[in-house]
Each structure stands twice: as C-alpha cells, then as structure tokens.
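Student: Sequence and predicted model, in that order:
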Amino acid sequence: MSTANTESMQLACPHCHSLNRVPVARLAEAPACGRCKRPLFAGEPFELDAATFDAHAVRSELPLLVDFWAPWCGPCRMMAPAYRQAASVLEPRLHLAKVDTQAQPELGARYGIRSIPTLVLLHRGREIARQSGAMSLPGIVQWVGQQPSVH
C-alpha cells in the first residue's frame, strides 16, 4: 500500500462517510472517525450508494473492494458470508463495501457490471482489478493478495 504522503493517508469513515487523515503507522491500531467516533475499520463490509460511493472510491486513499450484487441473486447470497469474513482478514489493507445494483443501477452502469456478483478493486478512483462469479473466503483473500496496490 503506497500513499502520496508516506506519513498519513486520507480515508473515509464506513459509518458517516467523512474523510479522516490517519497516520499510516496507526492503521492497525483501530483508529476512530474524528467526526462520529466510530471505528474506521468495522471488520465487515458496508453498504454504499450513489451519494456515498465517491468518498470511498475516489477521495479515500485506501484501496476499496466493492461487491456488486443484488438481493435476488443466489450466487450473491451464497458468497455474502465469505465476503463478510474477508473484511476481518483484509482490513486495514483495504475497505470492503457492497453495492446493491438493483437499488443503485447507476453505479452498476458506471462500472459496466454485466454479471453479479462482481468484485471490483478500486484505488483512488481507478479500477485495479475485477472478478466475476461467487468466490470462497480463501479465493477472495488470494485474489486480493495478487493485486499490486494492496501490499
């Protein structure tokens, strides 16, 4: 994980979506949001919508893994527990979020989501990698670990 400023990075709160400047050396020390005082790493994915998406995908300096899914999708529901567990394994290297493409069709269209579930890894607004299809916990962790922006 590299940052423009190697001493601190800006990251969005998964609860109130405000931006926080956090020393990189303290990311693993359970930092709290300066605004809402809740943990910046909750150990579980958080929901994003069109209003909150860019705070995490563009303005935050922490990589973001997004699960594009829909409630009617069987493979999406099958993968949900593994994705939830992946948050506790992969944080604080990245945040994990979920976007319901049925409720947020504009975000699905923006990223050209053609099948679900689709995982998209973003860093500072750029798509780094994409993987379609349900994955197990080891599969998610291994796939993320292969991406250069998450080290």
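Tutor: Sure, I can see it. Numbering: from 1, shown residues only.
Student: Only C-alpha atoms from now on, for both contacts and neighbour counts.
Tutor: Fine.
Student: C-terminal to the longest helix out of those in the chain, what's the next element?
Tutor: Assignment by DSSP state H gives helix 74-90 as the longest helix of the chain. Downstream of helix 74-90, the next assigned helix or strand under DSSP states H and E is strand 95-100.
Student: Now tell me what touches that next one from outside.
Tutor: 41, 44-49, 62-71, 87, 107 (C-alpha atoms under 8 Å, 6 or more residues apart in numbering).
Student: ranges for the helices of this structure?
Tutor: Using DSSP H, helices in the chain cover 53-54, 74-90, 105-110, 137-145.
Student: thinking again about what came up before, what subset of the contacts of strand 95-100 is buried?
Tutor: Burial by neighbour count, 16 or more other C-alpha atoms under 10 Å: within the contacts of strand 95-100 this picks out 41, 44-46, 48-49, 62-70, 87, 107.
Student: related to what we said a few turns ago, let's have the helices of the chain in TSV, adding distance to residue 25.
Tutor: Formatted as TSV, those follow (distance: least, C-alpha to C-alpha, whole Å):
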stretch	distance to residue 25
helix 53-54	25
helix 74-90	16
helix 105-110	33
helix 137-145	20
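Student: Put this next to the first one:
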Amino acid sequence: MFYTCPSCGAINRIPDDQHNQQGQCGKCKSALFNATPVALNDTGFQRFLAKNDLPVLVDFWAEWCGPCKMMGPIFKELCAEQQHQLRFAKVNTEQAQMVSQQFGIRSIPTLILFRQGKEVDRLAGALPAPQLRQWIAAALQK
C-alpha cells in the first residue's frame, strides 16, 4: 500500500501485511502515522489524495469558526483511533482558497471523504464523536 508522508509529502510503500504498524518515511524518517490530521494546502492537496491507498477524510475549516473549533478535538480523537483505516487531513479554507473553491465549500466545517482521489461522501456541520463515527462507517461503505 502507498502512503504519503505527512511531513515531507514523499510517497512510501508499506507491505499490506504491515500497514497496521507505525511506519517511517523513507525520505525524512518521520512517522507515517502520528495520530494527528495532516494540514493540507493548495499545492499538496491533490498529491496527498491521489497517492494514498487508504481513503482520506478531509475537514474543511477556518480559525474564526466556532463549530470548527468544537469539531477539532473530535476529529483529532477519531484520527488517533482510525489512522490505519483512513487518513485524516485538515484544510484551512482561508489559506487554501483554490481547493475550497474547487470543492464548493460554502459552509464550515465540511467533511469530505475521498477514495482514490474522488469524492465519496460529504457532511456539512459539526457532530459529536458517536454520530461522526457512524457517518464515517456509513461513508466508507459507499
């Protein structure tokens, strides 16, 4: 399976039978799984989506958004729990305006689940952890 390093963006291959282990980037030696969502911007967004074999859940947010601030710790908690089933990423809509516009982000927080670079499902608004887990499980089945 292929994973994009959250630190340097290098593409790493991990054998299928070892993908539940931590893994280390072959280029920068950083952990491939560090229980923290990856911050993406306009330049690295498409590469991160296209070069990960796991589905990618992206949180579109902004610093000034109250519901986004409430959702942040929940998103990080789920990242720690499910980091080997899907990749978690965050896009600050104020800084990554091209990506936000490309995906028609009109309200925040907006979560989009991508598989092989294509949008699978979308959710607008903040949810508590149990409901977010349910939404993720249902979206992964699509």
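Tutor: Received it, and whenever you're ready, just let me know what you need. These numbers were taken from a predicted model, which means no experiment stands behind them.
Student: Comparing the longest helix of the first structure with the second structure, how large is the average distance?
Tutor: Mean deviation of helix 74-90 of the first structure relative to the second structure after superposition (mean C-alpha distance after the TM-score superposition for the first structure): 0.7 Å.
Student: Which part of the second structure matches that helix?
Tutor: Mapped onto the second structure using TM-score structural alignment, helix 74-90 of the first structure spans residues 66-82.
Student: Also stretch 139-147 of the first structure?
Tutor: Under TM-score structural alignment, the match for stretch 139-147 of the first structure is residues 131-139.
Student: Please name the nearest non-neighbouring residue to the counterpart of residue 103 of the first structure in the second structure.
Tutor: Using TM-score structural alignment as the criterion, residue 103 of the first structure maps onto residue 95 of the second structure. In this structure, residue 95 of the second structure finds its nearest non-sequential neighbour in residue 41, 7.0 Å apart by C-alpha to C-alpha, 6 or more residues apart in numbering.
Student: can you pull the contacts of the closest residue to residue 142 of the second structure other than its chain neighbours?
Tutor: Closest residue in space to residue 142 of the second structure, ignoring its immediate chain neighbours: residue 120 at 6.8 Å, by C-alpha to C-alpha, 6+ apart. When the contact criterion is C-alpha under 8 Å, 6+ apart, the partners of residue 120 of the second structure are 112-114, 139, 142.
Student: try 10 Å
Tutor: 55-57, 112-114, 139-142 (C-alpha atoms under 10 Å, 6 or more residues apart in numbering).
Student: Tell me the one of those nearest residue 28 of the second structure?
Tutor: residue 56 (21.8 Å; C-alpha to C-alpha).
Student: which one in the first structure is aligned with residue 110 of the second structure?
Tutor: Checking with TM-score structural alignment, residue 110 of the second structure has residue 118 as its match.
Student: I'd like to know how many residues surround its match.
Tutor: Residue 118 of the first structure is flanked by 20 other residues according to other C-alpha atoms under 10 Å.
Student: Measure how buried the closest residue to it other than its chain neighbours is and give me the count.
Tutor: Distances taken as C-alpha to C-alpha, 6+ apart put residue 132 closest to residue 118 of the first structure, at 4.1 Å, once the chain neighbours are dropped. Applying other C-alpha under 10 Å, we find 15 residues neighbouring residue 132 of the first structure.
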